[in-house]
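Q: Prediction below, plus the sequence it came from.
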Amino acid sequence: MKISYFIKLLTVILLVSISNQVKAQENSGTLPKGFVYAKEVIPKLRTDLRYYSENNFIGKPIDGYNKPKCILTKEAAQALKKVQQDFEKLGFGLLVFDAYRPQRAVNQFVKWAQDTTDTKMKNQYYPNIDKKDLFKEEYIAAKSGHSRGSTVDLTIVSLKTGHILDLGSDFDLFDKKSHVNFKNVTKNQRSIRLMLQRRMVKHGFKPHEKEWWHFTLAKEPYPDTYFDFSIE
């Protein structure tokens, strides 16, 4: 009986210890191996992390975005640093809307897209498409490159004034206007899109044909892994 009692006691102590260690790790802001906070690699990088706020196509903060932190794999952050350096020579820089995205956030997007009664953000984010068609048009999917840690959504900003350049459509606009090769934009908007595309491709990123802001590192380190750690 005594031996059994002590085994149970040790088990409880061990479980409590493990629980405390996990909580301490979650609260310390540590990242899984291979990931970094982008601003630690790119000090002048600017962010407007929409999924931490209500300013997104769902209209409320998204699951897993517990802090407004921009996280990427080390490889993606180093490549993005080179893009930033190119733009800094011209007086510009990058502004990131989203980077690493937990799988739980993607699951929330899918659940939202399946609820065709919730259209409160339609006028701003998908005015010309029925919500039921978001899957068919590939604006929403069950898996996202963002969850692999080497995909980033971004635009160009003036380092001096903070002015965001006009690329012809807003971030996350589910519309043909956002397609990379959309023709009905001004000459200036088209040239800025091309400037962003060329510099991202130059430093190893692949563009997304339906979203001018979306790029994935071609040689991403985790091409088959979808992470779900929260952003702290």
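A: Yep, that arrived.

Q: When you work out contacts or count neighbours from here on, use the C-alpha atoms and nothing else.
A: Noted.

Q: what's the longest helix in the protein?
A: As assigned by DSSP state H, the longest helix anywhere in the chain is helix 2-28.

Q: elements contacting the helix or strand just after that one?
A: Later in the chain than helix 2-28, the nearest helix or strand by DSSP states H and E is strand 35-37. Strand 35-37 sits against strand 71-73, helix 74-88, with contacts defined as 3 or more CA pairs under 8 Å, 6 or more residues apart in numbering; DSSP states H and E.

Q: one more structure, for comparison:
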Amino acid sequence: MKSFLFLVFIFGYSLCFSQVPEGFVDASKYIPNLEIELRYFGYNNFVGRPIHGYDAHILYLTKPTAKALRKVQKELEHDGLCLKIYDGYRPQRAVNMFMTWAQEFNDTLKKNTFYPQVKKKNLFKEGYIATKSGHSRGSTVDVTVVDLKTGEPLDMGSPYDFFGRSSWIDYDQLTEEQKSNRRLLQMVMLRNGFKNYSKEWWHFTLKNEPFPNTYFDFIIK
């Protein structure tokens, strides 16, 4: 009897972390023509390998966030542009993996690409990695803007997930085109209910997020 109850408990525990909670949606089915490239599903990220909890290339967001992004998308399409999203909901186990990786100082596989000017031991102190992420609340997104004709992202002056001053919003050593592209992204996102993060031009959180104190850990699958 005890063995049976134990199995029931384990099954229920596993299930609660695999089901998508009420209030979340698959953004690709909610926002027309949305470009999605979940970097943490593959190898092109600052760790250099798939991240825990990303078992499928599916972008989950809270429904209010998807609604707000749909408005952003409509605005951009008028100018022949569209959104591209690199990350949305992020399981807490992924954040935990980042924390563990950040303490492994000899693992610098992607340093030259993503954090050449920052010592790995300082990634926490300088605000590039945290023990809790707004992404786990489901209303934070990492985005850029893409040209609809070419499919190419606009030049923002630094790559996505680049840890350094060139990714800060107030960084001014950019070309006029790069400055214009950043202003476009900032304006359209802020106008539609998002707030930004000063050290990452791509990072936005819905101002009135529905789960401001809940850090989810369901697997993306």
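A: Arrived safely, thanks for sending. Everything numeric here is computed off the predicted structure, so don't read it as measured data.

Q: I'd like the TM-score for the two structures, please.
A: The TM-score (TM-score structural alignment, normalised by the length of structure 2) is 0.94; 221 aligned residues with a CA RMSD of 2.2 Å.

Q: and residue 193 of structure 1, which of the helices and strands packed on strand 35-37 of structure 1 is closest to it?
A: Minimum separation from residue 193 of structure 1 across those (CA to CA) falls at helix 74-88, 13.4 Å.

Q: Next, the angle helix 74-88 makes with the following helix or strand past the closest one.
A: Counting by DSSP H and E, the next helix or strand C-terminal to helix 74-88 of structure 1 is strand 92-98. Interaxial angle of strand 92-98 of structure 1 relative to helix 74-88 (axes from the mean of the first three to the mean of the last three CA atoms, to 10 degrees): 140 degrees.

Q: picking up where we left off before, need the helices and strands packed on strand 35-37 of structure 1 in CSV (columns: distance to residue 228 of structure 1 and mean neighbour count).
A: As requested, these are exported to CSV (distance: least, CA to CA, whole Å; neighbours: other CA atoms under 10 Å):
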stretch, distance to residue 228 of structure 1, mean neighbour count
strand 71-73, 12, 25
helix 74-88, 17, 20
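
Q: closest one to residue 127 of structure 1 among the ones you listed?
A: Of those, nearest to residue 127 of structure 1 by CA to CA is strand 71-73, at 30.6 Å.

Q: Please enumerate the helices of structure 1.
A: For structure 1, the helices defined by DSSP H cover 2-28, 38-41, 74-88, 103-114, 122-125, 187-202.

Q: What sits closest to residue 121 of structure 1 if chain neighbours are left out?
A: Closest residue in space to residue 121 of structure 1, ignoring its immediate chain neighbours: residue 57 at 5.7 Å, by CA to CA, 6 or more residues apart in numbering.

Q: Aligned to the one you found, what sits in structure 2?
A: Here residue 57 of structure 1 is matched to residue 46 in structure 2, going by TM-score structural alignment.

Q: now do residue 85 of structure 1
A: In structure 2, residue 85 of structure 1 lines up with residue 74, judged by TM-score structural alignment.

Q: quick one: the aligned residue in structure 2 for residue 170 of structure 1 from residue 126 of structure 2, how far?
A: In structure 2, residue 170 of structure 1 lines up with residue 159, judged by TM-score structural alignment. Residue 159 of structure 2 sits 18 Å away from residue 126 of structure 2, taking CA to CA, to the nearest Å as the criterion.
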